[in-house]
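K.L.:
Sequence plus the predicted model coming up.
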Amino acid sequence: MLGFTQRCLQLKLLYIKKGIWFLAYSPEQHPIVLQIGGNNLENLAKATELANAYHYDEINFNCGCPSPKVAGHGCFGVRLMLDPKFVGEAMSVIAANTNVPVSVKCRIGVDDHDSYNELCDFIYKVSSLSPTRHFIIHSRKALLNGISPADNRRIPPLKYEYYYALLRDFPDLKFTINGGINSVVEVNAALREGAHGVMVGRAAYNFPWQTLGHVDTAIYGQPSSGLTRRVILERYQEYGDSVLGRNGNNRPNVREVAKPLLNLFYSEPGNSLWKRKADSAFQHCTTMKSFFEETLVAIPDSVLDSPIEGVPSGREDLFANVQDLLPSPYDVREQEAVYA
């Protein structure tokens, strides 16, 4: 699932109408998934209808965000895991308003509702009440007792054994693993244990060169191309200048187009100066060409022109003992009696 792009649209129609430009993307971004969130069936239907014109490859429903604005006052995101019947209804509404596959992204539990059986109940009910056949599993539970979203990505322990038990107990469904996977070495380790797909999130954003520089060879088996960051940025300049202001009202602007690049030189000489120059350039640059001309002087040629080197690092044994930790198989008989 590397290369699987996901956008999140918070479901207030006022925001949708003001920010509809955000739904647009370049054809090069396929496959691309739109993630929507909310707790109003009518609004979910309208948001899905709005997305149809943009031809996303999949619509994903957010049942995993622990932010207080979402799971607290908003009462959606991960809090919806406590109401699988509603999630099943929501997924049916979303599916009825699109012709592309639908999926759910969730955690493995919420607060004290964190047993494997409760997770299975959620998966079983949602898949029984809707056409949902793909779940993206963040292998941590969420804590809604006031800790920050950032802490929710590191404090609750990872339980990969829950994910692999889902593969065993729901063989007709597709599951993608997420959480704590930070390199292509760890992606391959998950795939070797049978994962259907792997989502890499923060690591790909925070350390894009280190995380993604080996993807073509390590994941997809392609020969090394000797690709450098200078070449990447030359191609990105062409792409960026082609999309600037495309959606009216000067959106997207240089800052928005350049944002995915800001960690490209993480830990390299010139990185701090590059970021300071970028902050300044955002105030007046109107093209990606001018942005790069003003900022890349901070980065030595040796950094710009060096291809990714060495063997990718990572924990090859991340899932070594996971099969020994699997919880007892889920008994669906009681659920089948209810949802027959």
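P.N.:
Yes, it's here.
K.L.:
C-alpha only now, for contacts and for neighbours.
P.N.:
OK.
K.L.:
is it true that residue 176 touches residue 195?
P.N.:
Yes: if you go by C-alpha atoms under 8 Å, residue 176 and residue 195 touch, sitting 6.7 Å apart.
K.L.:
Tell me where the stretch 101-250 of the chain has strands.
P.N.:
For the stretch 101-250 of the chain, the strands defined by DSSP state E, counting those that start in this stretch occupy 102-106, 134-138, 174-178, 197-199.
K.L.:
Tell me which of these sits most buried.
P.N.:
strand 102-106 (a mean of 25; mean count of other C-alpha atoms under 10 Å).
K.L.:
related to what we said a few turns ago, got a markdown table for the strands of the stretch 101-250 of the chain, with distance to residue 295 too?
P.N.:
As requested, the strands of the stretch 101-250 of the chain are exported to a markdown table (distance: least, C-alpha to C-alpha, whole Å):
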| stretch | distance to residue 295 |
| --- | --- |
| strand 102-106 | 37 |
| strand 134-138 | 37 |
| strand 174-178 | 34 |
| strand 197-199 | 31 |
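K.L.:
wait, which of these is closest to residue 24?
P.N.:
strand 102-106 (19.1 Å; C-alpha to C-alpha).
K.L.:
so what secondary structure elements neighbour that closest one?
P.N.:
With contacts taken as 3 or more C-alpha pairs under 8 Å, 6 or more residues apart in numbering; DSSP states H and E, strand 102-106 sits against strand 58-63, helix 84-96, strand 134-138.
K.L.:
For residue 213, find the nearest of those.
P.N.:
strand 134-138 (23.9 Å).
K.L.:
The closest one versus strand 58-63: what angle between them?
P.N.:
Orientation check (axes from the mean of the first three to the mean of the last three C-alpha atoms, to 10 degrees): strand 134-138 against strand 58-63 gives 40 degrees.
K.L.:
What is strand 134-138 packed up against?
P.N.:
Checking 3+ C-alpha pairs under 8 Å, 6+ apart, strand 134-138 ends up next to strand 102-106, strand 174-178.
K.L.:
Might one say that residue 163 is in contact with residue 177?
P.N.:
Yes: using C-alpha under 8 Å, residue 163 is in contact with residue 177, at 6.9 Å.
K.L.:
Need the overlap of contacts for the two.
P.N.:
Here residue 163 and residue 177 share the contacting residues 137, 139, scored by C-alpha atoms under 8 Å, 6 or more residues apart in numbering.
K.L.:
now residue 110, nearest residue through space, not along the chain?
P.N.:
Closest residue to residue 110 apart from its sequence neighbours, by C-alpha to C-alpha, 6 or more residues apart in numbering: residue 142 at 4.9 Å.
K.L.:
adding another structure so you can compare the two:
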Amino acid sequence: MDEMSENMNHRLCVAPMLDWTDRHCRFLHRQLSRRTRLYTEMVVAEAMIRGDRDKLLGHDPIERPLALQIGGSDPIRLAEAARIGAEFGYDEINLNVGCPSDRVQSGTFGACLMRSPDLVAEGVAAMIQAVGGAAAVTVKCRIGVDDQEPREVLPDFIERVSAAGCGIFIIHARKAWLKGLSPKENREIPPLDYALVHEVKAARPDLRIILNGGIASLAEAEAQLAQGLDGVMIGRAAWRDPVSVLASADRRIYGEEAPDADPFAAAEAMRPYLAARLAEGWKLNTLCRAMIGLFHGRPGARLWRQRLSEGAAIRPGAGLEVFDEALAAMRAEVLRAQDAA
């Protein structure tokens, strides 16, 4: 597979998650899967234009294939943000049309844009023109909001936005309730409608359709892919238990003949990265947040979490010694479990 085809593959994606999928999380995930598509946290277009771009957009090339998710509704600002993102080397610029939080609504973007498909289409067209082929422009949306009827709204939304040039849609298969439900409740309470997403794919085989919402394992992802979807996006399961979601993904999802990633090897591969970021002034607890679940379900996992999270948070100026101690303790626990077996 050539580089362009690989960078456009969405068979398995890790969802953009605010405060979770930062560059440190993505670097860890890349140690577990070479092929899974990774996404940034949502970055507001206005912040990209006016803020510290290196801080907001900085990433390691190893994170690719990598998508930048942006939030906004003004086509001029979206175009400028997309151009900046492409210049920073992102393979994809994704427009958020799915987040239901009050903060996003107050900025008139996110899920409330499901009510304004023509404005989304205008923004997408401006973004595509701005990047000039340097990155794909995609949309992540809901199936509707509030009292909208998804089977009427979603096909119309897809039709209008695809006519503007968008060929890739990531669809969270739930409505968003903009009043009365918290963002957490919006991820759990509105019922999932996978059938509607499959209907969209059947009606528009020319488009790439990726399913999001409620998928928590590779087995579930494989089942959805087997029914003809182009990709599946997994969210919090990839944070809580990254090994179960990502370690065998290259083999099971992408058909590569390669051994599954080992969490100890992934931890060792993180060590030089941690050292480099610590030297830049990052705090160990920030760097290691995404690593807390690395040994989920294994003997010693609780000890690993305690040593790493508490040590990083409590010790003044905590450095690599905390990480090394936690990893040594984890290895010892695994050996004890093996001896006892």
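P.N.:
Looks like it came in fine. No experiment lies behind these values; they were computed from the predicted model shown.
K.L.:
What would you report as the TM-score here?
P.N.:
Put the two chains on top of each other and the TM-score (TM-score structural alignment, normalised by the length of structure 1) is 0.80; 300 aligned residues with a C-alpha RMSD of 2.6 Å.
K.L.:
And the residue nearest to residue 110 of structure 1, what's its match in structure 2?
P.N.:
Aligned counterpart of residue 142 of structure 1 in structure 2: residue 176 (TM-score structural alignment).
K.L.:
Where in structure 2 does stretch 112-124 of structure 1 align, residue-wise?
P.N.:
Going by TM-score structural alignment, stretch 112-124 of structure 1 sits over residues 147-159 in structure 2.
K.L.:
For structure 2, give the helix that spans the most residues.
P.N.:
In terms of residue count, the longest helix belonging to structure 2 (DSSP state H) is helix 320-340.
K.L.:
can you give me how far that one is from the chain middle?
P.N.:
Chain-centre distance of helix 320-340 of structure 2: 30 Å, with C-alpha atoms, centre = their mean, to the nearest Å.
K.L.:
before we move on, what about stretch 140-153 of structure 1?
P.N.:
Relative to its parent chain, stretch 140-153 of structure 1 has a centroid offset of 17 Å by C-alpha atoms, centre = their mean.
K.L.:
Between its first and last residues, how far does that stretch reach?
P.N.:
End-to-end distance of stretch 140-153 of structure 1 (C-alpha to C-alpha, to the nearest Å): 8 Å.
K.L.:
and if you look at stretch 29-38 of structure 1?
P.N.:
Span of stretch 29-38 of structure 1 from end to end, C-alpha to C-alpha: 25 Å.
K.L.:
Who are the contact partners of residue 79 of structure 2?
P.N.:
Going by C-alpha under 8 Å, 6+ apart, residue 79 of structure 2 touches 123, 126-131.
K.L.:
of these, buried ones?
P.N.:
123, 126-128, 130-131 (16 or more other C-alpha atoms under 10 Å).
K.L.:
Can you give me the buried ones in stretch 219-230 of structure 2?
P.N.:
221-222, 224-225, 229-230.
K.L.:
Find me the equivalent region of that stretch in structure 1.
P.N.:
Taking TM-score structural alignment, stretch 219-230 of structure 2 hits residues 185-196 over in structure 1.
K.L.:
same thing with stretch 77-85 of structure 2?
P.N.:
By TM-score structural alignment, stretch 77-85 of structure 2 lines up with residues 43-51 in structure 1.
K.L.:
how near is the residue nearest to residue 110 of structure 1 to residue 301 of structure 1?
P.N.:
Residue 142 of structure 1 is 44 Å from residue 301 of structure 1, by C-alpha to C-alpha.
K.L.:
repeat for residue 25 of structure 1
P.N.:
31 Å.
K.L.:
For the two, indicate the residue with more neighbours.
P.N.:
More crowded of residue 25 of structure 1 and residue 301, by other C-alpha atoms under 10 Å: residue 25, with 16 against 11.
K.L.:
and that one, what pairs with it in structure 2?
P.N.:
Checking TM-score structural alignment: residue 25 of structure 1 goes with residue 59.
K.L.:
Report the contact partners of that match.
P.N.:
residue 23.
K.L.:
In a helix, it, correct?
P.N.:
No: remark: residue 59 of structure 2 does not belong to a helix; assigned using DSSP: H, G, I helix; E, B strand; the rest coil, it is coil.
K.L.:
Switch the helices and strands packed on strand 102-106 of structure 1 over to JSON lines; also include distance to residue 336 of structure 1.
P.N.:
Shown next, in JSON lines, are these (distance: least, C-alpha to C-alpha, whole Å):
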{"stretch": "strand 58-63", "distance to residue 336 of structure 1": "23"}
{"stretch": "helix 84-96", "distance to residue 336 of structure 1": "14"}
{"stretch": "strand 134-138", "distance to residue 336 of structure 1": "20"}
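K.L.:
of the ones you listed, which approaches residue 75 of structure 1 most closely?
P.N.:
Here strand 58-63 is closest among these (C-alpha to C-alpha), at 10.5 Å.
K.L.:
and the closest one, how far out from the chain's middle?
P.N.:
For strand 58-63 of structure 1, the distance to the chain centre is 10 Å (C-alpha atoms, centre = their mean).
K.L.:
same thing with stretch 150-169 of structure 2?
P.N.:
22 Å.
K.L.:
neighbours of residue 51 of structure 1, just the number please.
P.N.:
Quick note: residue 51 of structure 1 (other C-alpha under 10 Å) scores 18 neighbours.
K.L.:
my read: it touches residue 23, true?
P.N.:
Yes: using C-alpha under 8 Å, residue 51 of structure 1 is in contact with residue 23, at 7.1 Å.
K.L.:
what about residue 18 of structure 1, distance to residue 223 of structure 1?
P.N.:
For residue 18 of structure 1, the distance to residue 223 of structure 1 - C-alpha to C-alpha - is 44 Å.
K.L.:
what residue of structure 1 matches up with residue 204 of structure 2?
P.N.:
By TM-score structural alignment, residue 204 of structure 2 lines up with residue 170.
K.L.:
okay, now its match: neighbour count?
P.N.:
For residue 170 of structure 1, using other C-alpha under 10 Å, the count is 15.
K.L.:
still on that earlier bit, wait, doesn't the residue nearest to residue 110 of structure 1 sit right on residue 107?
P.N.:
Yes: Residue 142 of structure 1 lies in contact with residue 107 (C-alpha under 8 Å); the separation is 6.7 Å.
K.L.:
Determine the residues that are contacts of both of the two.
P.N.:
64, 78.
K.L.:
So between these two, which is more surrounded?
P.N.:
A direct count of neighbours by other C-alpha under 10 Å for residue 142 of structure 1 and residue 107 places residue 142 higher, at 31 against 27.
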